[in-house]
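S.K.: Based on what follows, work out the 3D shape:
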Amino acid sequence: MHPRIRTIEDYHAAYKQAAEAPDAFWAEVAEPFTWRRKWTSVRGGAFSPEGQSTWYDGARLNITENCLDRHLATRGNKLALIFEPNDSKTRHVRYTYRELHQHVCQFANVLLNNGVEKGDRVVIYMPMIPQLAMAVLACARIGAVHSVVFAGFSSTAIADRVNDAGAEFVLTADGLNRGPKQIPVKSVVDDALQSCPGVRRVIVVEHLGWPVHMQEGRDVWYHNEAENASTTCTAEEMAAEDPLFILYTSGSTGKPKGVVHTQAGYMVWADYTFRNVFQVEENDVYWCTADIGWVTGHTYGLYGPLLAGSTTLLFEGVPTFPDAGRFWQVIDKHYVTIFYTAPTAIRSLMAAPLDHVLSYSLSSLRVLGSVGEPINAEAWHWYHQHVGKGRCPVVDTWWQTETGGIMISALAGVTPSKPAHAGLPLPGVQPVLLNQDGTEIEGNNEEGYLAIKGSWPGIIRTTWGDHERARQTYFTPYPGYYFTGDGARRDADGLYRIIGRVDDVINVSGHRFGTAEIENAINQNQFVIESAVVGYPHDVKGQGIYAYVILEGALPASHAEAQVIEASIIETVVAEIGKIAKPDKIQLVSGLPKTRSGKIMRRILRKVAEGETSSLGDTTTLLDPAIVDEILAGKK
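M.R.: You can find the predicted model right below:
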């Protein structure tokens, strides 16, 4: 394997080699993996006008042989997975690499026995339990394409994803625990599948022991199917560029897009970034708190740690149950050494009394990480001081669903780290700042649109069933570059700081939602004619959702009437997308600031939501300038 980066000198040498001799560099990185057949070319098609890249073309492999089989001889009895349940009084479960391998093979055989074949799409809507990890790996084992949907999305959102992926198989559970609540997962799936005629089989894991409706001929219990399923299963041989998974993410249009990652490049990138960013050692116990329904859970909850032969912790619960000390209790209980979480979680725990942190020693911790959105300086200092006790490096990682893995970050204790800054790019990543016309901005102390020059192994390959959408979104805005949609600043030391989205996307608790997607949902409501949604700074979530809504009739005459309508709008958004996308503030308005050509001036709405009302700019060009005064007067 390419020598691990241990010093700043190592970093500069690796960065230089990856830039000057990328084929040799990435061939060396990939060498130690288990390959059925080696590649004929390391990379190809980097940012052709079609926006396509290939990595390790011609190679044949199976990613699960690299996550599991190749560790059996030396790490067979090492812990691979620790499962910490929602209820702190329920016993945790541990799986060695050998045990996990057997469970994955058994799950793979259940899939095969139920008709799943190589290339089939399998949608997984499950709680954070060991069977979710096993299901993902079982799909990869037999060459089926997994598409995990976060088990907080609504039935409508599930149906959209099942139909878009053309999935004939759904894996789910009877229910899930989330803090003090229990949620009937299977019934949400049943609602979704009423509009998914293509689904042939639903496999249900028993988790809560709840009675659920089982549709004859379609639904089967996993435990019944597993009774006679073998615990050995030959891994399917896959081509390097065969799809591994589809993960749906919001864009600036209403329809979620299925980001596709393939086998070999994603594997190499997940492993390389995991080892180097977190400076992983053999005896580390690593905990990424992200749900596997998000890309962070894929790359750094599951694939990255297992590729590296690490011990990864899976947690079913929430950070505040039974109290705000739960994260810290779990860290002490399992001697967690590397902890990777979201700024939203950190900010919500900052609001709790400090005793919740100070009651625990946290002496096992060695590295802290942050993901999902830029971490603000105040949260960074609290995290560093109270969780890391001033001795653990903090890696503030910037990356996206589409990048497959971390792109810009400090390498723990090796490269410079500064509060609110992501840091330096990883070897193989060439970030640039562009001005509006696409010219590169040279030098430090500059800001612009963040784009990436040149391909890297984990780059998005396409959007499922619609390559043109991928091309238009990522590769057409600035030809020759991957366009991130983020603005960034390069400071005096060349460190990158992400300063937010430059398109119509809102980052809520580290999860991206297109404004159009939320507007589409709001507009389904019976009372609503039109809406406009913007993001605004939120103390806990990073960005909140502020919705301006025009109603069918006159504005409500009373506060109580307005409350009923707003509650109804929130209900509609929850039904269409899920609770995670519900607006934080709804302002009922008689009109929106539009140009004479009918374009909504979101810039004005954003300023009002942010409270920056002294710098609205010229409003005289609007169709009805008076509407701005009305909106200002009614601001939430």
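S.K.: hey, let's count contacts and neighbours off CA atoms from now on
M.R.: Will do.
S.K.: Tell me if Pro319 really is in a strand.
M.R.: No. Looking at Pro319 with DSSP: H, G, I helix; E, B strand; the rest coil, it is coil, so not inside a strand.
S.K.: Can you name the residues that contact it?
M.R.: Residues in contact with Pro319 (C-alpha atoms under 8 Å, 6 or more residues apart in numbering) are Gly325, Arg326, Phe327, Ala345, Leu349.
S.K.: Please give the structure of this sequence too, so both can be compared:
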Amino acid sequence: MENALLDQPLVPATEALRSTAPVSESEAARLLALEPSEYWLEIARELTWNTPPTTALEGGLGDFRYYPGATGNVSVNCLDRHPPGQTALLYEREDGLRETWTYGELTDATARFAAALQDLGVSRGERVAIYLGNVPEAFIAIHACYRIGAIYSVIFAGFSASAVRDRLEDARPRVVVCTDATLRRGKAVPLKATLDEAVAGLDIPHVIVARRVDPDFPLRGGEHDFHTLLRATTRRAQAVSLEANEPGFIIYTSGTTSKPKGLVHAGIGFLAGAYANVKWALNLRAEDVYWCTADVGWLTFPIFALVGGLAHGATHVIYEGGIDTPSPARPYEVIGRYGVNKVFTAPTALRMLRRAGDAALAGHDLSRLDLISLVGEPLDPETWHWTQGTLGAGRIFLNNTYGQTETGTAWASSMVGLTPTRPGSCGHPLPGYRARVMRGDGSEAKRGELGALTLTEPFPCLARTVWGDHGRYAQTYLSDFPGSYAASDAALIDADGQLWVTGRLDDVMNVAGHRIGTMEMEAALITHPAVSEAAVVAQPDEIKGSVPVAFVVPRGDAQVGEALEAELTAAIVQGVGPIARPARVIVTPTVPRTRSGKIMRRLLRDLLVTGEVKGDLTSLENPDAIEVVRKRIAEG
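M.R.: Okay, the predicted model is just below:
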């Protein structure tokens, strides 16, 4: 990693966030120094239990139990314990539909839907698949599962029928809850039709359909209408007492060459981790109006809204659809309309706003906004400074974090209001986590040295297994560095303890004996005024081992040609050094990306090396981009 990134000054907390921090700076330092097991027992005291924990940890990585013997219920911590009159959800759809739900209304609907599930034969340990967008029914259905001890599995609304089927075949749910459709950039995405194709020939006893787009959407024989079922159920299910390590949900993470992995998270263990994560990464309070822009199908949403967010009792803005529809000004309209003061989003969303131009900001009241937290991929410093200075008028604190589906939290972050950050970094390991960067030979890397990111001790929200295949779990996560969890990401920790995650280990290239991460090269490209987005991948080279190739999406008014490609090559050389000079700069109008906006660098690498793509494509949103990129490569 070049000093151009590491030498940027640390950015302290703003005075506004410092004045509302949940603890003092000295207390934060004490928590950071605690042994993880001691820390997690302290966090447990802030939750509601039937049987409080007396022991933190039994066992070790691969076979551990946190809070053994302790019992409670996630939905009670997220719903019942908050004032019933407090606004819980401010729902808005891209076509303008809006709803408001209080905690009391949400608790009542959850308890009655839980009873309806019980009446359909769903019992403790049974699976329920949730195939929904960002709608209130997702909160109701998921917390109904928590309430009765059912194991839920959220299926991303953008998946194809084959991807949905893979997940249903593996989890074997008794019930699937879906909507007739969801809106996305002005179009109705037919979820129920996709589900019908996916379940053909499968034994799914019950399908419950929330008719959100078409109130007259026809149901098949034996299917249930969500709202009719809810109205007909007057009984409120009691919250069952669950042991802290009982499975709460299964979430699938895509593989590159095989079936997706069903990661199993403990219900109350996940609650503890998500609650603490939101406390530090957002300092979310009951008086906050907060918007998590993630999709319910990605774990970011359960961590920072459905569970961790609700556990703090704040008011949540829930948006269904494309946040840039019908115009790039829509996010600013939503923030102004509801008086949002905290946002959790992805770097991709900020780059989208920056690409749209500053004119979209005009006329919108963003004066209450004082925090934007992020997760999902490395954030380039250029976008960091634009967000902090232009979008936030120098008033906000920008908190880039890092986590994985497997870890169940964004475990690296600033402690908002308490610890500093550095533009482009991911903050520092939060209390309760022990991170180590390793060399290939198993020794620990020095400060500032790029290596493999690992976690050396278990924590409550770490995925416990792969559904039905613990051997795959151990092989995938625990075999590379025995005794540690391997993140498969490249990272370094700088002199101030800030964590820099540069991408997947596959994205670290060895150029003539020099290990170079893609993040600093992409950051150098983003600084060019003609560049909207950039991705750098490795191409095999007989002499150097590998060489970088850059894919660049230009801004709309950019002059594309050989002169621009030369300028971008020079930008990388100047920002990183001559060793990073790209073999090619490929300017393309689009790149393959997931629905959440991440560039799929794996597919770029496949197209560059073999001309074909392989592996799991279920998260690819724009298949047409593959042919566009293939042609651009061939034109070279």
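S.K.: Run the contacts of Pro319 of the first structure past the second structure and keep the common ones.
M.R.: Of the contacts of Pro319 of the first structure, the contacts whose aligned counterparts also meet in the second structure (both residues aligned by TM-score structural alignment, their matches' C-alpha atoms under 8 Å) are Arg326, Phe327.
S.K.: Which single one of the contacts of Pro319 of the first structure is nearest to Ala492 of the first structure?
M.R.: Distance ranking of these against Ala492 of the first structure, using C-alpha to C-alpha, places Ala345 first at 30.3 Å.
S.K.: any idea how far Asp242 of the first structure is from that closest one?
M.R.: If you measure Ala345 of the first structure against Asp242 of the first structure using C-alpha to C-alpha, to the nearest Å, the figure is 35 Å.
S.K.: Ok, Val42 of the first structure next?
M.R.: In this structure, Val42 of the first structure lies at 15 Å from Asp242 of the first structure, with C-alpha to C-alpha as the measure.
S.K.: Can you find the partner of Glu391 of the second structure in the first structure?
M.R.: Quick fix: residue 391 of the second structure is Leu, not Glu. Aligned counterpart of Leu391 of the second structure in the first structure: Val387 (TM-score structural alignment).
S.K.: is it true that His146 of the first structure touches Lys118?
M.R.: No. His146 of the first structure lies out of contact with Lys118 (C-alpha atoms under 8 Å); the separation is 11.0 Å.
S.K.: With neighbour numbers in mind, choose between these two.
M.R.: Neighbour totals were compared for His146 of the first structure and Lys118, and His146 leads with 27 against 16 (other C-alpha atoms under 10 Å).
S.K.: wait, what's in contact with the more buried one?
M.R.: His146 of the first structure makes contacts with Arg121, Val122, Val123, Ile124, Val136, Cys139, Ala140, Leu244, Phe245, Ile246, as judged by C-alpha under 8 Å, 6+ apart.
S.K.: and those, which two are the farthest apart?
M.R.: Pairwise distances across those peak at 13.9 Å for Ile124 and Leu244 (criterion: C-alpha to C-alpha).
S.K.: At which residues are the strands of the stretch 51-200 of the second structure located?
M.R.: For the stretch 51-200 of the second structure, the strands defined by DSSP state E, counting those that start in this stretch cover 57-60, 63-66, 71-72, 87-93, 98-102, 127-131, 151-154, 175-179, 182-184, 187-189.
S.K.: Export the ones you listed as CSV, with columns for distance to Leu117 of the second structure.
M.R.: Conversion of the strands of the stretch 51-200 of the second structure to CSV gives the following (distance: least, C-alpha to C-alpha, whole Å):
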stretch, distance to Leu117 of the second structure
strand 57-60, 33
strand 63-66, 29
strand 71-72, 20
strand 87-93, 23
strand 98-102, 21
strand 127-131, 9
strand 151-154, 12
strand 175-179, 8
strand 182-184, 23
strand 187-189, 26
